[in-house]
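Student: Show me the folded form of this:
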Amino acid sequence: MPIVIRLDVMLALRKVKSKDLATAIGITEANLSLLKQGKVKGIRLGTLEAICQHLDCQPGDLLVYEPDPE
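Tutor: Predicted coordinates for the structure are as follows:
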């Protein structure tokens, strides 16, 4: 998929644990793990907003477009 989720990078930069983020934004650790691994087909804008608010970042810091090589 050409959209890459860089949540793990932002968590490391902000020195925030996945468990703490999941608790703060109200999702399960399992769902956050799937999101970090890029194994999701979509993300609710409310969830994205909560992540950005908690990590003090922009959606573009978390989502990157990398086209598939042809």
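
Student: from here on, contacts and neighbour counts on C-alpha atoms
Tutor: Noted.

Student: Number of residues surrounding residue 36?
Tutor: Residues near residue 36, counting by other Cα atoms under 10 Å, number 19.

Student: Could you also give me the structure for this next sequence, so I can compare it with the first?
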Amino acid sequence: MPIVVDIDVMLARRKMSVGELAERVGITPANLAVLKNGRAKAVRFTTLAALCEVLGCQPGDLLRWEPDGTARAEETRAEGAGRP
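Tutor: Now for the predicted structure:
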């Protein structure tokens, strides 16, 4: 998918766990995992706004567009390097 979700990056910068973020945003950890792992087909603006408020960031810090194939190539390299 050409939209890449960078919630992991912001979580690491804020030294925050997925569980803590989910609780503070008001969504389930399972739904946050779906969004974080790029499996979500949509995100509500209210959820995006809550993520930005809790993480102290802009929507562009969480979402970015990559041409088709670029994101998959990055994921393949990450998997080969032993990163999740």
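
Student: Quick check: TM-score for this pair?
Tutor: TM-score of the superposed chains, computed with TM-score structural alignment, normalised by the length of structure 1, equals 0.95; 69 aligned residues with a Cα RMSD of 0.7 Å.

Student: Name the residues that touch the longest helix along structure 1?
Tutor: The longest helix of structure 1 (DSSP state H) is helix 45-55. For helix 45-55 of structure 1, contacts defined as Cα atoms under 8 Å, 6 or more residues apart in numbering pick out 10-11, 14, 21, 24-25, 58-59.

Student: Which ones among these lie within helices?
Tutor: With DSSP H as the criterion, helices contain 10-11, 14, 21, 24-25, 59 from among the contacts of helix 45-55 of structure 1.

Student: from the residues you listed, which would you call buried?
Tutor: Restricting those to buried positions leaves 10-11, 21, 25, with burial counted as 16 or more other Cα atoms under 10 Å.

Student: quick one: which two of these are the most distant?
Tutor: The largest separation in these, counting by Cα to Cα, is between 10 and 25 at 15.2 Å.

Student: Is residue 69 of structure 1 within a helix or a strand, and which one?
Tutor: If you go by DSSP states H and E, residue 69 of structure 1 is not part of any helix or strand.

Student: Report how many residues lie close to it.
Tutor: For residue 69 of structure 1, the neighbour count with other Cα under 10 Å is 5.

Student: What of residue 6 of structure 2?
Tutor: With other Cα under 10 Å as criterion, residue 6 of structure 2 counts 17.

Student: That one: what's it in contact with?
Tutor: Contact analysis of residue 6 of structure 2 by Cα under 8 Å, 6+ apart lists 36, 61-64.
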